[in-house]
Structure formats: structure tokens, C-alpha cells
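Peer 1: Need a 3D model of the following:
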Amino acid sequence: MNENEKKVIEEIIINTVKKLLVERDCPNRVVLGISNKHMHLTQEDIETLFGKGHTLTNLKDLKQPGQYAAKETVKVIGPKGSFDKVRILGPARPESQIEISLTDARTIGVDAPIHESGKLEGTPGIILEGPCGRIELKKGVMVALRHIHMPLDIAEKLNIKDKDYVSVETEGIRKTIFCNVLARVSEKFDYEMHLDTDEANAAGLNNNDYLKIIPNR
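Peer 2: All right, here's what the predicted structure looks like:
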């Protein structure tokens, strides 16, 4: 084992211990994950873009159990511009969905609403282009509503139910309170808050920062 590998392992251990201590002693402290533009695709759309029988390749596991960043990327084409190499997150989903920031939406000329992930009604479509094909989606482009993935034990400690809304306070020179943060509660979730790049940059935040939950009364 070389020095770089040792440092990676030490960092993983330190971050894991820190996370466990925070959840035990301060359950209202949640770690932040910043979401860049990405997409979730159906298996049918994956095969149209990458070839019949193609399955996604796991590039990196994400914090949410079973979720991963795929090696595969796709070109996203809007009325006024495009983005190359937008990452797909796996595994395949029942419906295709593209999550971008408001800045991204304006850049490519798409009127993307702020929606809860998975709620596709009222969302616009877009063109996706892969190495083996092209798809014109009729819907699915959104700015994801800020949210927290919350396991059941943490939700019980904080008296928060699935679909409740909370406020979240940050620290630092750009101290901010984010209101209308959706709590998504499930025994399948790891404890993590998601903001998009616009929101995180405006508040001067980084991945793995800890934020304070303020339940709405």
C-alpha cells in the first residue's frame, strides 16, 4: 500500500467516525452533498443512446445506498445551447429525468421549473445525444427542489415526518437560512442534504459541510 492509498483510507475513516459522532450527538446536523447537472434514464433510453443491451458502468458509488455515478455521459441539447458530457446516475429508473440549475436552464434556453425529484408533470422536454442515438424527451427537465434524505431513526429524533418541510441554517461569511427544504424520510436513505450548484455557491458552501436543521413549527 503506497502513501496516497494510506491517506485515502485515513480520510475515509476520519470522515466516517465524524459522521457517526455527529448523528449520535447532534442529529440536527446534516452533511451536504452538492448536485451538479445530471440525469436519470430508463433502460430503454440508455439502450437508444448507447446501443442495444447496454448497461451503465459504475464509476463511483454515491452516498445514497445503491446509487452511483456512471461512466457514461450524454450531450444535452436545448433551444439556445447545449452541454457536453452530462453524467448519468444509476441505476436505471422508470422514467427519464434531467436535473439542472437555474443558471444551466437559462444557458440552454429551457424553462425548467423547481420540482420534487420524480414529479415530472409540467416539466419541459429536451434532446439527448449519445454515441449510438438521439432522443427527444417530451418531459423531465427540472431544477430539483432542495431536500434532505433522512433515515427513520434521525427523523424520529427530530420529530420530522416524510414530506415535511424544514429550514436549514449555514455558517460562515455568507451565513444563510434555506427555507422550504423537503424532508424525504426512508429506512433506505443515508443522512444527506442536497443543494444544486447555484444554491451552494451563493452560500459559499462545499461538499461535506455540516448544516443545521431547524424544524418548521
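Peer 1: all contacts plus neighbour counts: C-alpha atoms, from now on.
Peer 2: Will do.
Peer 1: following the one helix or strand residue 59 maps to, which helix or strand shows up next?
Peer 2: Element membership for residue 59 (DSSP states H and E) is strand 58-61. For strand 58-61, the following helix or strand on the C-terminal side (DSSP H and E) is strand 68-77.
Peer 1: how distant is stretch 86-99 from the center of its chain?
Peer 2: Chain-centre distance of stretch 86-99: 11 Å, with C-alpha atoms, centre = their mean, to the nearest Å.
Peer 1: Which positions in it come out as buried?
Peer 2: 86-92, 95-99 (16 or more other C-alpha atoms under 10 Å).
Peer 1: biggest separation within the residues you listed, which pair?
Peer 2: 86 and 95 (17.3 Å; C-alpha to C-alpha).
Peer 1: Show me the contact partners of the strand holding residue 59.
Peer 2: The contact list for strand 58-61 (C-alpha atoms under 8 Å, 6 or more residues apart in numbering) reads 67-71, 90.
Peer 1: want to throw those residues into TSV with distance to residue 109?
Peer 2: As requested, the contacts of strand 58-61 are exported to TSV (distance: C-alpha to C-alpha, whole Å):
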residue	distance to residue 109
67	29
68	28
69	26
70	26
71	27
90	26
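Peer 1: Let me see the contact set for the most centrally placed residue in the chain.
Peer 2: Nearest to the geometric centre of the chain sits residue 35, at 4.4 Å (C-alpha atoms, centre = their mean). Shown in contact with residue 35 (C-alpha under 8 Å, 6+ apart): 194-197.
Peer 1: What about the residues you listed, which are in helices?
Peer 2: Members of those lying in helices (criterion: DSSP state H): residue 197.
Peer 1: Would you map the helices across this structure?
Peer 2: 3-25, 43-50, 102-108, 152-158, 197-202.
Peer 1: Scan the contacts of residue 35 and report the most crowded one.
Peer 2: residue 195 (23 neighbours; other C-alpha atoms under 10 Å).
Peer 1: one more to put side by side:
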Amino acid sequence: MDISKELVGKVVCTVLSQLKDEERPKLEIIVNVSARHVHLSQEHLEILFGKNHTLTPIRELMQPGEFAAKETVMIIGPKGVIQNVRVLGPLRSKTQVEISKTDGYTLGIDAPVRESGNVQNTPGCVLVGPMGAIRLEQGVICALRHVHMPDDIAKKWNLRNNQFVKVATCGDRKVIFDKVLVRVSPKFVLEMHLDTDEANASGVKSGDKVYLIN
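Peer 2: Got it, this is the predicted structure:
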């Protein structure tokens, strides 16, 4: 078989490029899978759980000051209900409900993929607690996959807040996630968040490691 010099050159370049990629330093990031949850405002907390109620932390999360609370609520959509949805603390200025696309099918809610906190023009739902219920006009989203990154690491890797990067997983179902939002703050610990749909599709579980493709 006559193999052209051009083809040989392309193969050599490809192999050398792969070897260089393997030699480059890699930023290793811990993943935590973010299941459906709710962030509440003070006003809505008191409607759902009673006046002057405070959240009861049961487990600290990786980001400083954040925790899973004992409190849970029911989410009601046009087509279905999901019970025992965990409330996360601390309280926020606006109530926000984070679900997966699969949860959306159950509820009958077409939640857009948004960065946390960006709830403008999003669908709403009904939340029910032990002491009352509220109807949200907006606030239901599928959280955009993202990496929490402290300032020093962002500077070292020449990354900035709200930049998009690619992240590679490991294992039998290795995938590359595109459009991963980088959120930079001196308060953050290095951590990536995926929702349950993304984690299941890629075979990733909480505590696994992924790598930044810079």
C-alpha cells in the first residue's frame, strides 16, 4: 500500500500532539452531583415553616457557609408532584428551585438552563411546607454546570470569572463537558457541580475527579 508523505506527516503530528497533552500539567477538580433542591428567602421560609423559623443544618457542603438543611418541601407543577425536596442554606434574597430536565418532565415544567441566581423570565411552581404554601411566579431553573474556583487558582491558570471552559471526565464513559462556567471568588473552594442527569449520563458520582482542558 502506498502511503503518502502527507498522510504520514499528519499521523506523526497527531501522535506528538497527544503526547504533549499528556505531559501538560492538569488541574484536577472534585465533582459533586447536585440533586434537586430549593433555596428560600426569609419571607418564604416563614410562610412554609412558620414565623421566626430558622433552618436546621444537618450537613455542611463543600463551599464555605453552605449546608443541607433538615427542612424539605413539596414541589407541585402542572403535571406532577415531587416530595421531600431538600432546602439548602443559607437563606437567599430570592427563592430559587433547581431541578433536572428529568424532574421537569415529571412536574410538567420546562425549566431553562441558567446560572444560579438568574431567574428572570423563568417558570414558576407551587412549594408546600408543613405550615403553608407559596406560588412562585418565576424561579425554577436547571443549573448551568459550573466550577467554583478560588482566586489564586484562577490566576495561576489564567482564568477569569464567568469564563467558559471544557472539562474532561474519567472512567468507562469518559466525556468532555463543553460550556462549563467558571465562578471565581476568594471565598470559594475548588469544586465542580453537575446535575443528576449529567452525572448519570457520564457515569460520574460525587467525589470523582475531572480535569480542566485549558
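Peer 1: what's the TM-score here?
Peer 2: The TM-score (TM-score structural alignment, normalised by the length of structure 2) is 0.87; 190 aligned residues with a C-alpha RMSD of 0.8 Å.
Peer 1: hmm, back to that, could you tell me which of the buried residues of stretch 86-99 of structure 1 are located in strands?
Peer 2: 86-90, 97-99 (DSSP state E).
Peer 1: returning to that earlier point: what about burial for the contacts of strand 58-61 of structure 1, which qualify?
Peer 2: So, by 16+ other C-alpha under 10 Å, the buried ones in those are 68-70, 90.
Peer 1: just those residues now: which is nearest residue 202 of structure 1?
Peer 2: residue 69 (24.8 Å).
Peer 1: list the contacts for the alignment partner in structure 2 of the closest one?
Peer 2: Mapped onto structure 2 by TM-score structural alignment, residue 69 of structure 1 lines up with residue 68. Contact analysis of residue 68 of structure 2 by C-alpha under 8 Å, 6+ apart lists 57-61, 86-89.
Peer 1: Looking at the residues you listed, which is nearest residue 164 of structure 2?
Peer 2: Distances from residue 164 of structure 2 to these, taken by C-alpha to C-alpha, are shortest for residue 61, at 23.9 Å.
Peer 1: How about that closest one, nearest residue that isn't a chain neighbour?
Peer 2: Using C-alpha to C-alpha, 6 or more residues apart in numbering and skipping the chain neighbours, the partner closest in space to residue 61 of structure 2 is residue 67 (4.9 Å).
Peer 1: wouldn't that neighbour be in contact with residue 86 here?
Peer 2: No: counting by C-alpha atoms under 8 Å, residue 67 of structure 2 stays clear of residue 86, with 10.5 Å between them.
Peer 1: Common neighbours of these two, please.
Peer 2: Residues touching both residue 67 of structure 2 and residue 86 (C-alpha under 8 Å, 6+ apart): there are none.
Peer 1: and the residue nearest to residue 160 of structure 2 when sequence neighbours are not counted, how far is that from residue 177 of structure 2?
Peer 2: Spatial nearest neighbour of residue 160 of structure 2, chain neighbours left out: residue 154 (6.4 Å); criterion: C-alpha to C-alpha, 6+ apart. According to C-alpha to C-alpha, to the nearest Å, residue 154 of structure 2 stands 19 Å off from residue 177 of structure 2.
Peer 1: okay, those two: which has more neighbours?
Peer 2: Set residue 154 of structure 2 next to residue 177 and count neighbours by other C-alpha under 10 Å: residue 154 wins out with 19 against 16.
Peer 1: Now do the biggest helix by length in structure 2: which elements does it pack against?
Peer 2: The longest helix of structure 2 (DSSP H) is helix 5-23. Helices and strands touching helix 5-23 of structure 2, as assessed by 3 or more C-alpha pairs under 8 Å, 6 or more residues apart in numbering; DSSP states H and E, are absent.
Peer 1: in it, what's buried?
Peer 2: Per 16+ other C-alpha under 10 Å, helix 5-23 of structure 2 contains no buried residues.
Peer 1: which residues does residue 78 of structure 2 contact?
Peer 2: 107-109.
Peer 1: From residue 110 of structure 1, how far out is the residue in structure 1 that it lines up against?
Peer 2: Under the alignment by TM-score structural alignment, residue 78 of structure 2 pairs with residue 79 in structure 1. Remark: distance between residue 79 of structure 1 and residue 110 of structure 1 (C-alpha to C-alpha) = 7 Å.
Peer 1: hmm, back to that, next, the mean deviation of the strand holding residue 59 of structure 1 compared to structure 2.
Peer 2: For strand 58-61 of structure 1, the mean deviation from structure 2 after alignment is 0.6 Å (mean C-alpha distance after the TM-score superposition for structure 1).
Peer 1: which one is residue 22 of structure 1 nearest to, not counting chain neighbours?
Peer 2: Residue 22 of structure 1 sits nearest to residue 29 (C-alpha to C-alpha, 6+ apart), 6.7 Å away.
Peer 1: List the contacts of the one you found.
Peer 2: Here residue 29 of structure 1 is in contact with 22-23, 210-213 (C-alpha under 8 Å, 6+ apart).
Peer 1: cool, residue 55 of structure 2 as well?
Peer 2: 69-71, 89-90.
Peer 1: just residue 168 of structure 2 next, same as before
Peer 2: Contacts of residue 168 of structure 2 by C-alpha under 8 Å, 6+ apart are 174-177, 210-213.
Peer 1: 6 Å instead, please
Peer 2: By C-alpha atoms under 6 Å, 6 or more residues apart in numbering, the contact set of residue 168 of structure 2 is 175-176, 210-211.
Peer 1: Kindly report the same for residue 41 of structure 1.
Peer 2: 92-93, 96.
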